[in-house]
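Engineer: The sequence isn't on hand, but the structure is:
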């Protein structure tokens, strides 16, 4: 018998499976792409929140600078017309009931049938109820923001 025949046969030895770390270069690219998308979404939302806050600060500052309730109504009307121009060019020229109907949101008659009607003549009265102006301010502030954030053009 030869020496080769006396060697015991063993099964094929497989190499160890690759470890999970470090990942292959393709996984690094997928990770970087996901991080870039997440950073872009975060930056977009941050910028949008910042712009929203600036608009609200502008609204509050303009109304606060008015000295009387009558001037507050005039300032609110001016701000709403500016926002309407951004939302839909030409909308700022609407008058009367058409203007109030434009300001009404879906399924709401808050302007044409509620506190918002003060916009039509409140800026021209000698005096206005301060509570009515406060209710108008809350209503108009919400609509002002919605006109600026939902740009139609």
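Structural biologist: Received, thanks. Being a predicted model, the structure only gives us computed values, none of them experimental.

Engineer: make it CA atoms for all contacts and neighbour counts henceforth
Structural biologist: Fine.

Engineer: Tell me the gap between stretch 106-122 and the middle of its chain.
Structural biologist: 24 Å (CA atoms, centre = their mean, to the nearest Å).

Engineer: measure residue 7 to residue 42 for me?
Structural biologist: Distance of residue 7 to residue 42, computed by CA to CA, to the nearest Å: 67 Å.

Engineer: Between the two, point out the one with more neighbours.
Structural biologist: residue 42 (12 against 8; other CA atoms under 10 Å).

Engineer: what's the helix or strand for the more buried one?
Structural biologist: helix 25-65 (DSSP states H and E).

Engineer: Following the chain onward from that helix, which element is next?
Structural biologist: Assignment by DSSP H and E places the next element after helix 25-65 at helix 69-87.

Engineer: also this one, for the comparison:
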């Protein structure tokens, strides 16, 4: 039995750990998240830079062509060069096969049934006045950049 002269005291809980500074594991987690976010940002910046570089290349090549038929021929030539990156015989496709290849991944078949159909024979036409060359340029540039930046 307990002696009557024994002095007993209440049990006190220790104080809660402070929220700052966090434990080392939280620092490691924050550093890992920061590294992943930084890697994603760098990757996206490099992809955007690469896309702009190919856009500038396309625009510069097309600008060197003098006539409208020359511009269409240069656009077709650049698209054929880019097609080689994805398909060994991509630059040798002709007619509707060529336009079907260009339409892969595009909405509404803009090359086969839209303004892109001018790439089939536009470089050989005498009169290209009825063609919307600005729309064709934008369409061809977008497809060129897609072909050059996507990995096969």
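Structural biologist: Arrived safely, thanks for sending. Since we're looking at a predicted model, the values are computed, not measured.

Engineer: Got a TM-score for the two of them?
Structural biologist: The TM-score (TM-score structural alignment, normalised by the length of structure 2) is 0.84; 149 aligned residues with a CA RMSD of 2.2 Å.

Engineer: related to what we said a few turns ago, average offset between the helix holding residue 42 of structure 1 and structure 2?
Structural biologist: Once fitted to structure 2, helix 25-65 of structure 1 is off its aligned match by 1.0 Å on average (mean CA distance after the TM-score superposition for structure 1).

Engineer: Structure 2: matching residues for that helix?
Structural biologist: On structure 2, the counterpart of helix 25-65 of structure 1 by TM-score structural alignment is residues 24-64.

Engineer: So for structure 2, the centremost residue is which one?
Structural biologist: Geometric centre of structure 2, nearest residue: residue 47, 6.1 Å, by CA atoms, centre = their mean.

Engineer: Quick check: it vs residue 144 of structure 2, distance?
Structural biologist: Following CA to CA, the distance that separates residue 47 of structure 2 from residue 144 of structure 2 is 15 Å.

Engineer: what's the answer for residue 67 of structure 2, then?
Structural biologist: Taken as CA to CA, the span from residue 67 of structure 2 to residue 144 of structure 2 is 21 Å.

Engineer: doesn't residue 144 make contact with residue 79 of structure 1?
Structural biologist: Yes - here residue 79 of structure 1 reaches residue 144: they are 7.4 Å apart, a contact under CA atoms under 8 Å.

Engineer: And these two? Which one has more around it.
Structural biologist: residue 144 (23 against 19).

Engineer: Which helix or which strand is home to that one?
Structural biologist: helix 130-149.

Engineer: Remind me what that helix packs against, helices and strands.
Structural biologist: helix 25-65, helix 69-87, helix 118-121 (3 or more CA pairs under 8 Å, 6 or more residues apart in numbering; DSSP states H and E).

Engineer: how much distance is there from the longest one to the middle of the chain?
Structural biologist: Spelled out, it's helix 25-65 of structure 1. Distance, centroid of helix 25-65 of structure 1 to centroid of chain: 10 Å (CA atoms, centre = their mean).

Engineer: now it against helix 69-87, angle please.
Structural biologist: Relative orientation of helix 25-65 of structure 1 and helix 69-87, computed by axes from the mean of the first three to the mean of the last three CA atoms, to 10 degrees: 150 degrees.
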